[in-house]
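*Asks:* prediction below, plus the sequence it came from.
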Amino acid sequence: MGRKPTPEPRLSRRGAVGAAAGLAFAGAAAAATGGTARAAERRGGARRFEGRSVLITGGTSGIGRAAAEAFAREGARVAFCGRRERLGRAVERTIRENGGEASYLRADVRDAEQVRSFVDRAVSRYGGPDIALNNAGVQRPFTDLHEVTVEEWDDVAGTNVRGVFLAMKYQIPPMRAAGGGVILVTGSSNQFATRNGLGSYTAAKNGVTGLVQAAALENAAHGIRVVAIAPGMTDTEMLDAHRPAGLSDEEWARTKAAFAEQGVAGLKRMAEPEEIAAAALALASDAFSFQTGTSVPVDGGQLAAL
């Protein structure tokens, strides 16, 4: 359409680190949304999700952890899963120490029986579910598509697409039985546009688009809304896991900031996980009662320049 292609980031000695920062495509930024949520908390009064049951996959870190804590602050009873038990117990303890109600239930979203068990145990403990956030996801470093191994492809697709399918498969029946609810999925700005080296991730996140659309149409008559949040760059543990050894905190922060300035044309920074969580809570609330079957970018202006 006559537009110039977006240049790939190039960062001298730390070029590999800058490339690793591309893993932040698992989430995105909307500072105004976070500010609205915090303002509501300061005003006090009724909490938006008082007494509601919330299920979250991938809740031990990043966006999932931020969402679990935020839903609990708003009065929800939160059941969340993840593979890392130590982190899961820590999140559970933090939420309870702050007056919230949450339970960590270990599960790997790639395994059908573990997902079924997670949903069954969560429903048995908290009822519902009223809201589900299917957030678990993985991304590999930049790799040309023909160089992606079969094992890497299966891991990305198995977590990001199969994991969402399995979660929906076991969440929808009890949600229908309860009279309705909201299913959110953490997608990506890669549902709309991609870059070199992100083929497997982009394919998986486009699979999320199809799942959300199909589930929304099939369940609208049962009072269930299905929406994807499509984040851009977010500063999460997924990114920090690729930090090269020996790089100081200051150097790593500068590298991430430089990559975000190049990649996010609008706000020129990465989102914080809490900002994406604030968007999730907004979309799960009654304020968005007419929103279903869509993928909503929360990307700080990243897609505006593509």
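*Replies:* Structure received.

*Asks:* going forward, measure contacts and count neighbours with C-alpha atoms only.
*Replies:* OK.

*Asks:* helices of the stretch 101-250 of the chain, residue ranges please.
*Replies:* Using DSSP state H, counting those that start in this stretch, the helices of the stretch 101-250 of the chain run over 112-126, 150-157, 163-177, 199-219, 237-240, 249-263.

*Asks:* what's the angle between the third one and helix 112-126?
*Replies:* Using axes from the mean of the first three to the mean of the last three C-alpha atoms, to 10 degrees, the interaxial angle of helix 163-177 with respect to helix 112-126 works out to 40 degrees.

*Asks:* got another, please set it beside the one above:
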Amino acid sequence: MDMVSEKSALVTGSAAGIGRAAALAFAAEGARVVVSDVDIEGGEQTVAMIEERGGEAFFVKADISLPEEVDALVARTIERFGRLDCACNNAGIEGKILPLVEQPLDNFDRIIAVNLRGTFLCLQAEIRQMLKHGGGSIVNLASVAGLIGFPGLAPYVASKHGVNGLTKNAALEYGKQGIRVNAVCPGGVDTRMLDSLAEQATGGAMTTREMMNPLHPIGRIGTPEEIAELIVWLCSDRASFVTGANIPVDGGFVAQ
């Protein structure tokens, strides 16, 4: 039996990268999927990929930093599927690599607005619906930068530490009502975000893999599909005793 058969799943930031891989994995494991992103073309491509493989999905454009758009996103989910069983709060941005005192305030504000405020707003809207239907499972996308510091990335690090904190609190507050909340903390993963960070860090002097592979004890960066495997498992009944966890999926990065 598929891990999330007959369940409905919402994945933010699913026009590419880890979000797209998660949406595809949810569909492959039997879920009906809501694909959401600010990137309309990429989101619709994700839906098409799911449908080509025999799954069911639809796209909703939403900026998760805006409460009205988050509420509309969850409302559309309920309108289409009748309930919300699984949610993956993946949407996020990386911002600029600069020392803390040189970070522009607008860069800090935008990263916090999307990564932390956006996750908070999604949690509120998702939990409200899950409470009406007897529970559910939520996975927030944090980062190894939510577990340790990274010079040059203070706003991003702060936002992801915040996501891990929100995850713990939500798990504590709603566990007895059947809602599990966990965070996944990826290391370096083959995505456009990592390419952007590598480009900023080296000025193009090194490829993403040249820069990042040696930093991981396993000897390589991860794939979006490897992160998606854990996301879907956490949302399934197979993870029924797992909540409030901030789980690194990082090729051993934070074990160093």
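*Replies:* The structure has been received and is ready for your questions. What you see is a predicted model; the values in this text were computed from it and never measured.

*Asks:* kindly reformat the helices of the stretch 101-250 of the first structure as JSON lines containing mean neighbour count and distance to residue 272 of the first structure.
*Replies:* As requested, the helices of the stretch 101-250 of the first structure are exported to JSON lines (neighbours: other C-alpha atoms under 10 Å; distance: least, C-alpha to C-alpha, whole Å):
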{"stretch": "helix 112-126", "mean neighbour count": "19", "distance to residue 272 of the first structure": "28"}
{"stretch": "helix 150-157", "mean neighbour count": "16", "distance to residue 272 of the first structure": "23"}
{"stretch": "helix 163-177", "mean neighbour count": "20", "distance to residue 272 of the first structure": "23"}
{"stretch": "helix 199-219", "mean neighbour count": "20", "distance to residue 272 of the first structure": "21"}
{"stretch": "helix 237-240", "mean neighbour count": "19", "distance to residue 272 of the first structure": "11"}
{"stretch": "helix 249-263", "mean neighbour count": "17", "distance to residue 272 of the first structure": "12"}
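
*Asks:* tell me the contacts of the counterpart of residue 284 of the first structure in the second structure?
*Replies:* Taking TM-score structural alignment, residue 284 of the first structure has residue 235 as its aligned residue in the second structure. With contacts defined as C-alpha atoms under 8 Å, 6 or more residues apart in numbering, the neighbours of residue 235 of the second structure are 4, 86, 87, 136, 137, 138, 139.

*Asks:* distance check, residue 235 of the second structure against residue 156 of the second structure.
*Replies:* 25 Å (C-alpha to C-alpha, to the nearest Å).

*Asks:* let me know which of the helices of the stretch 101-250 of the first structure is the nearest to residue 290 of the first structure.
*Replies:* Each of the helices of the stretch 101-250 of the first structure was checked against residue 290 of the first structure via C-alpha to C-alpha, and the shortest separation belongs to helix 199-219, namely 11.6 Å.

*Asks:* so which elements touch that closest one?
*Replies:* Other helices and strands packing on helix 199-219 of the first structure, by 3 or more C-alpha pairs under 8 Å, 6 or more residues apart in numbering; DSSP states H and E, are helix 150-157, strand 224-231, strand 294-298.

*Asks:* and the first one, which stretch of the second structure?
*Replies:* This points to helix 150-157 of the first structure. The aligned range for helix 150-157 of the first structure is 105-112, by TM-score structural alignment.

*Asks:* shouldn't residue 53 of the first structure be in contact with residue 124?
*Replies:* No. Distance between residue 53 of the first structure and residue 124: 10.7 Å, which falls outside the contact criterion (C-alpha atoms under 8 Å).

*Asks:* tell me which of the helices and strands packed on helix 199-219 of the first structure lies nearest to residue 280 of the first structure.
*Replies:* Scanning those with C-alpha to C-alpha as the criterion, the closest one proves to be strand 224-231, at 7.0 Å.

*Asks:* got the contact list for that closest one?
*Replies:* By C-alpha under 8 Å, 6+ apart, the surrounding residues in contact with strand 224-231 of the first structure are 25-29, 175-176, 180-191, 208-209, 212-213, 215-216, 219, 276, 279-280, 283, 289, 291-299.

*Asks:* and what of stretch 248-256 of the second structure?
*Replies:* Everything outside stretch 248-256 of the second structure that qualifies as a contact, by C-alpha under 8 Å, 6+ apart, is 143-144, 147-148, 184-188, 215-222, 227.

*Asks:* in the first structure, which residue is most central in space?
*Replies:* Central residue of the first structure (C-alpha atoms, centre = their mean): residue 186, 3.6 Å from the mean position.

*Asks:* now which residue in the second structure aligns to that one?
*Replies:* With TM-score structural alignment as the criterion, residue 186 of the first structure lines up with residue 141 in the second structure.

*Asks:* residues contacting its match?
*Replies:* Residues in contact with residue 141 of the second structure (C-alpha under 8 Å, 6+ apart) are 88, 89, 90, 91, 163, 183, 184, 185, 186.

*Asks:* what about the residue opposite the second one in the first structure once aligned, how many neighbours?
*Replies:* Pointing back at residue 89 of the second structure there. Applying TM-score structural alignment, one finds that residue 89 of the second structure aligns to residue 134 in the first structure. Using other C-alpha atoms under 10 Å, residue 134 of the first structure has 27 neighbouring residues.
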